[in-house]
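*Asks:* Have a look; sequence and predicted model below, questions after that.
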Amino acid sequence: MTRAQRYTNLAAVVLPLLAFLAAVVLLWNRIVGWHDLALLGVMYVLTGLGITVGFHRMLTHRSFQTSTAVERTFAILGSLAVQGSVIQWVSDHRKHHAHTDEEGDPHSPHAGFAGGGIGGTLRGLFHAHVGWILTEQGGENRARYAKDLVEDRGMKRISDNFHWLVLVSLALPAAAGFALTGGELKGALTGLLWGGFVRIFLLHHVTWSINSICHFLGTRRFDVDDHSTNVFWLALPSFGEAWHHNHHTFPRSAQHGLKAWERAMDPSALVIAGLEKLGLAWNVVRITPERQREKTLVS
């Protein structure tokens, strides 16, 4: 990772954190309007689905097929989440699956931290949650792990213009806040704060929790050689990504929630099903009950 990339990643971690602390102070003093929370919610959902449906299930694992226009739209929405360029994100995540919880996994809380007692455990969790951003992110051979995207001109253009999309990610809620308050500067600033920085902060930490918590605490029911877990209380804020053990068992599945009640808490799968009904998604990968039983641990 170059020095510029490291500083950029550091800024992406620190600035939203500082903005979140400022937002807490403002909320404590009740200097927050309905439009601020609405912008936070709308931007969180759109960019979160850009990551989960777009970057993850569609591009990383090819869980379904869609048109070029829909693919590009989700790639842009995912970029607005400010978790790295689309090619970088996909490359890192594919390497995670190639070396899950072993040497070479860019964000495992276990690889390299075994036998370290409480200190080693905490270091592993910190690395998996945020530390890897400063040491591992973007360091993979993209031609090896994301060759299909590197060779896609449109996707490469979106990836190469990630820095401009970061600015768009901040400008959109600022402009919306300005418009919703009738042209008030305060509305633009609070829109930027809540719909921009605070939203980025919250979505960052929910996503990073999949790397850390969902490889450390939770439930398991399938026979797989890693430490992935399902964490039900993270399912909704992560748009279904916290059914992570299910996902590692069946990586290409468009549904991470496999049981009926899990599917109800898998918004990303519901969005994909909606796209399918509209004729905008096809060849959606789903796992039959028979295949699930074959992988189920014997109690």
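*Replies:* The structure has been received and is ready for your questions.

*Asks:* From now on I want contacts and neighbour counts done on CA atoms only, so please keep to that.
*Replies:* Noted.

*Asks:* quick one, helices of the stretch 101-250 of the chain?
*Replies:* 117-126, 132-135, 142-145, 147-150, 153-160, 162-180, 185-191, 199-212, 244-249 (DSSP state H, counting those that start in this stretch).

*Asks:* Just put these in CSV and tack on distance to K295 and mean neighbour count.
*Replies:* Below are those laid out as CSV (distance: least, C-alpha to C-alpha, whole Å; neighbours: other C-alpha atoms under 10 Å):
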stretch, distance to K295, mean neighbour count
helix 117-126, 28, 16
helix 132-135, 31, 19
helix 142-145, 27, 16
helix 147-150, 30, 16
helix 153-160, 35, 16
helix 162-180, 39, 19
helix 185-191, 47, 22
helix 199-212, 22, 22
helix 244-249, 8, 23
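
*Asks:* can you redo the ones you listed as CSV with distance to F74?
*Replies:* Shown next, in CSV, are these (distance: least, C-alpha to C-alpha, whole Å):
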stretch, distance to F74
helix 117-126, 29
helix 132-135, 23
helix 142-145, 20
helix 147-150, 14
helix 153-160, 11
helix 162-180, 13
helix 185-191, 23
helix 199-212, 16
helix 244-249, 20
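
*Asks:* Of all those, which one is nearest A69?
*Replies:* A69 lies closest, by C-alpha to C-alpha, to one member of the helices of the stretch 101-250 of the chain: helix 153-160, at 10.2 Å.

*Asks:* one more structure, for comparison:
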Amino acid sequence: MGANLSAFFSGLTWSDRSNWSSGSSSLQSKPSLGDLPEGCVALVLGYLDPPEICKLARLNRAFRGASWADFVWESKLPYNYQILVTKVFGELPGDLGKREIYARLCRTNTFDGDTKKVWLHKSTGGVCLSIASKGLAITGIDDRRYWNHIPTEESRFFTAAYLQQIWWFEVDGEVEFPFPMGTYSLFFRLQLGRTSKRFGRRVCNTEHVHGWEIKPVQFQLWTSDGQHAASKCFLNETGKWNYYHVGDFVVDNNNSPTQIKFSMTQIDCTHTKGGLCLDSVVIYPSEFRERLKRF
């Protein structure tokens, strides 16, 4: 139903919309959308996705007023949005409407010492979370012979961990967060090679890239309720950020936080490996899994 309504309204000309908004003389004798009670309009908007609601709010006064109805936006917010608000913001003004709460949660919100970012997907309301490389436990990170933190505009955090060379490669992390009920996928965002700008063009230096084709990297995750997932993968594509899928986990309780531990290892010490950029770990609703794999 939402798709049909959206298709109908998107086909309206600006002349139609102007007539409905102003009540032109040619239409005064006939009922129009501008005559609909605001409450009825709000009921219709409840079937649409948030971007469609905001688009239709420009039609006329009735649609604009209906687009702010709390019950419309409460149906778009996660069931445990109040817990999310407390986790991310600490506290919000008590008179804040549900639409404004939704809008604030859709922004990229930083917490936990600027090492984590969380936001709602604007269309679906799904919770997405990203953990910076500085929020992970990386073996050898304090020794500049092995690792360096480098600035980059290609990261949400504007920094990434760059590995020059190491024998024992191990990255661990954990997060505890009140994810709403659903299935989630966890990824490492990685790139072989170090990118920079030269004369305004993106270039990738791959001189340190080696060792990843000999043995696969192992990824694992564990949850506080006993779930476990593991995968293996050779790293072989240079000059491009890729999302490496670790596994999925299910949240079946809206009222308590879920703790997730995860790791990425290649600890075969018969050879060194290097030239890897580690940006972040991301957790998305699993419905986006295939989309991320294409990037």
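*Replies:* Arrived safely. The shown structure was predicted, so the numbers you read here are calculated from the model rather than taken from an experiment.

*Asks:* Next, the TM-score between them, please.
*Replies:* The TM-score (TM-score structural alignment, normalised by the length of the second structure) is 0.22; 109 aligned residues with a C-alpha RMSD of 6.2 Å.

*Asks:* Quick check: which of the helices of the stretch 101-250 of the first structure is nearest to Y44 of the first structure?
*Replies:* For these, the distance to Y44 of the first structure is smallest for helix 199-212, at 5.8 Å, taking C-alpha to C-alpha.

*Asks:* what packs against the closest one?
*Replies:* Counting contacts by 3 or more C-alpha pairs under 8 Å, 6 or more residues apart in numbering; DSSP states H and E, helix 199-212 of the first structure is packed against helix 3-28, helix 34-49.

*Asks:* and the gap between E294 of the first structure and T249 of the first structure?
*Replies:* From E294 of the first structure over to T249 of the first structure the distance is 11 Å, taken as C-alpha to C-alpha, to the nearest Å.

*Asks:* Then L270 of the first structure?
*Replies:* 20 Å.

*Asks:* go on, H205 of the first structure?
*Replies:* For H205 of the first structure, the distance to T249 of the first structure (C-alpha to C-alpha) stands at 24 Å.

*Asks:* And G191 of the first structure, by the same measure?
*Replies:* G191 of the first structure sits 40 Å away from T249 of the first structure, going by C-alpha to C-alpha.

*Asks:* how many other residues sit next to L49 of the first structure?
*Replies:* Residues near L49 of the first structure, counting by other C-alpha atoms under 10 Å, number 22.

*Asks:* so who does it touch?
*Replies:* Residues near L49 of the first structure by C-alpha atoms under 8 Å, 6 or more residues apart in numbering: 74, 77-78, 239, 268.

*Asks:* want to throw those residues into JSON lines with neighbour count, secondary structure and distance to E262 of the first structure?
*Replies:* Listed next are those as JSON lines, based on neighbours: other C-alpha atoms under 10 Å; DSSP: H, G, I helix; E, B strand; the rest coil; distance: C-alpha to C-alpha, whole Å:
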{"residue": "F74", "neighbour count": "22", "secondary structure": "helix", "distance to E262 of the first structure": "24"}
{"residue": "L77", "neighbour count": "23", "secondary structure": "helix", "distance to E262 of the first structure": "25"}
{"residue": "G78", "neighbour count": "27", "secondary structure": "helix", "distance to E262 of the first structure": "24"}
{"residue": "F239", "neighbour count": "25", "secondary structure": "coil", "distance to E262 of the first structure": "11"}
{"residue": "S268", "neighbour count": "27", "secondary structure": "helix", "distance to E262 of the first structure": "12"}
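
*Asks:* of all the residues you listed, which comes closest to I118 of the first structure?
*Replies:* Nearest to I118 of the first structure out of those is F239 (C-alpha to C-alpha; 31.0 Å).

*Asks:* Which residue is the nearest non-sequential neighbour of T223 of the second structure?
*Replies:* I260 (4.5 Å; C-alpha to C-alpha, 6 or more residues apart in numbering).

*Asks:* and the one you found, what helix or strand is that in?
*Replies:* Under the criterion of DSSP states H and E, I260 of the second structure resides in strand 258-266.

*Asks:* Determine the set of other helices and strands touching that strand.
*Replies:* strand 169-177, strand 217-223.

*Asks:* Counting neighbours, which bits of it end up buried?
*Replies:* If you call a residue buried by 16 or more other C-alpha atoms under 10 Å, then strand 258-266 of the second structure has these buried ones: 258, 260, 262-266.

*Asks:* Check which helices and strands whichever helix or strand comes after it sits against.
*Replies:* Sequence-wise, the next helix or strand downstream of strand 258-266 of the second structure (DSSP H and E) is strand 276-285. Judged by 3+ C-alpha pairs under 8 Å, 6+ apart, the packing partners of strand 276-285 of the second structure are strand 127-132, strand 159-163, strand 182-192.

*Asks:* could the ones you listed go into JSON lines alongside distance to Y244 of the second structure and mean neighbour count?
*Replies:* Output for those, formatted as JSON lines (distance: least, C-alpha to C-alpha, whole Å; neighbours: other C-alpha under 10 Å):
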{"stretch": "strand 127-132", "distance to Y244 of the second structure": "14", "mean neighbour count": "23"}
{"stretch": "strand 159-163", "distance to Y244 of the second structure": "16", "mean neighbour count": "23"}
{"stretch": "strand 182-192", "distance to Y244 of the second structure": "5", "mean neighbour count": "22"}
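
*Asks:* Same list, the ones you listed, but as CSV with distance to C40 of the second structure please.
*Replies:* Shown next, in CSV, are those (distance: least, C-alpha to C-alpha, whole Å):
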stretch, distance to C40 of the second structure
strand 127-132, 30
strand 159-163, 49
strand 182-192, 31
